[in-house]
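Participant: show me the folded form of this:
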Amino acid sequence: MTPLPSRWALLIAAALLTACATPRPTGAPPGAVSVSWSDPAQFAEARDNHRDTPAAREAWLSALARHLAERAAAVLPADEKLDVRITDVKRAGGFEPWRGPQADNLRVVRDIYPPRITLEFKQLAADGRVLKEGRRELRDAGFLMRPAMYPSDPLNHEKQLLDDWVRKEFSRSALQ
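Facilitator: Model (predicted):
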């Protein structure tokens, strides 16, 4: 016979798997949002962080782009499209070389190093006409004062910044 704690663990695991497998309703289909970026080697993050390889930059930038596409697709009406081009990123935190060689690869996250993302976007109707377009410089000086939405994610602060922008820019009240 299985001990009681194991049964509870199995029930919790089954509930989590069911919740993860259940599709969430979304607005626009995933292909309706395209996210591209300019040369990441020219981003503020690349200038300040010489430790990242080009492959590492592509990896975290791809993760941000996927996140943005998923979030935007969930709030866009099904017949609209969104094109986003990320033109600059400065991730939360910074490197403090004066702390010595043992801290050389350590990103220190403090309120003086807020996340920043600059992007250009164009929201298109089904017939191709432009509903909204512009350039936004996203900043969150109070990023450490908020609860972490993605606590184990190294891109936690940047993803929250994108979530805020999507919510503010594309909510129903913002479109009217």
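Participant: going by C-alpha atoms from here, please, whenever you check contacts or count neighbours.
Facilitator: OK.
Participant: mind checking the longest helix of the chain?
Facilitator: In the chain, taking DSSP state H as the definition, the longest helix is helix 54-75.
Participant: for comparison, sequence B:
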Amino acid sequence: MDKRKWLLLGAMMASSLAWAGDVSVRWEKPDDYTDIRPTNESRDGFRDRVCKELGKVFEGYGKKLPDGVKLEITVLDLDLAGDVRPMMHGNNDIRIVKDIYWPRMTINYVLKDASGKVLSEATKEEIKDMNFLMASHIPTGNTSLFYEEKMLDDWFRNKQRSGVFPKLPS
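Facilitator: Model prediction:
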């Protein structure tokens, strides 16, 4: 009985993997972004961590796209939630999070089908969440940047809801 359960589980996992698009992310000149400033990490280490964490968020959307669909994203600018301020005493700065310092990102994207035909594209699309402190959001634990993750999740969900990005077959 246990062997059949494992075989069934493996078959379900294999079938779920069959329906997946591909997402690639390119970070263009991250040193020039509006706000990718650390508080208690090195600048390079923080920048690399932010790009890695948000890159994983974008790449996760491939699981929500049909097989063969490719979404290519170029991040042009990033402004993290909050504002970094120097501390008067000590070496570490502090990030002040207030509703006037909302997260935002500027991207280019191209969405292609399996044959390479462009389904949708945008240049300098502004993604922002001006109500980031008002909405309820339970952190996923996938990233330490939960305001930015929620902003991107809302953007992707809205693209699928409006039909710009295709959904998985039901």
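Participant: the helices in the second structure, which residues?
Facilitator: Along the second structure, counting by DSSP H, helices occupy 2-18, 43-60, 146-161.
Participant: next, the buried residues of the last one.
Facilitator: Which is helix 146-161 of the second structure. In terms of neighbour count (16 or more other CA atoms under 10 Å), helix 146-161 of the second structure has its buried residues at 146-152, 155-156, 160.
Participant: picking up where we left off before, just want the angle from the longest helix of the first structure to helix 156-170.
Facilitator: Interaxial angle of helix 54-75 of the first structure relative to helix 156-170 (axes from the mean of the first three to the mean of the last three CA atoms, to 10 degrees): 40 degrees.
Participant: what does helix 54-75 of the first structure contact?
Facilitator: Contacts of helix 54-75 of the first structure with the rest of the structure, by CA atoms under 8 Å, 6 or more residues apart in numbering, involve 25-30, 32-36, 40-41, 82, 155, 158-159, 162-163, 166-167, 170-171.
Participant: give the buried residues for it.
Facilitator: Neighbour counts using 16+ other CA under 10 Å place 57-58, 61, 64-75 of helix 54-75 of the first structure among the buried residues.
Participant: ok, now which ones touch L71 of the second structure?
Facilitator: Residues near L71 of the second structure by CA under 8 Å, 6+ apart: 21-24, 62, 109-112.
Participant: switch the cut-off to 6 Å
Facilitator: Residues in contact with L71 of the second structure (CA atoms under 6 Å, 6 or more residues apart in numbering) are 23, 110-111.
Participant: which ones among these map onto strands?
Facilitator: Applying DSSP state E to the contacts of L71 of the second structure, the entries found in strands are 23, 110-111.
Participant: filter those down to the buried ones and hand me the ChimeraX line.
Facilitator: Buried members of those, defined by 16+ other CA under 10 Å, are picked up in ChimeraX with:
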select :23,111
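Participant: many thanks, have a good one.
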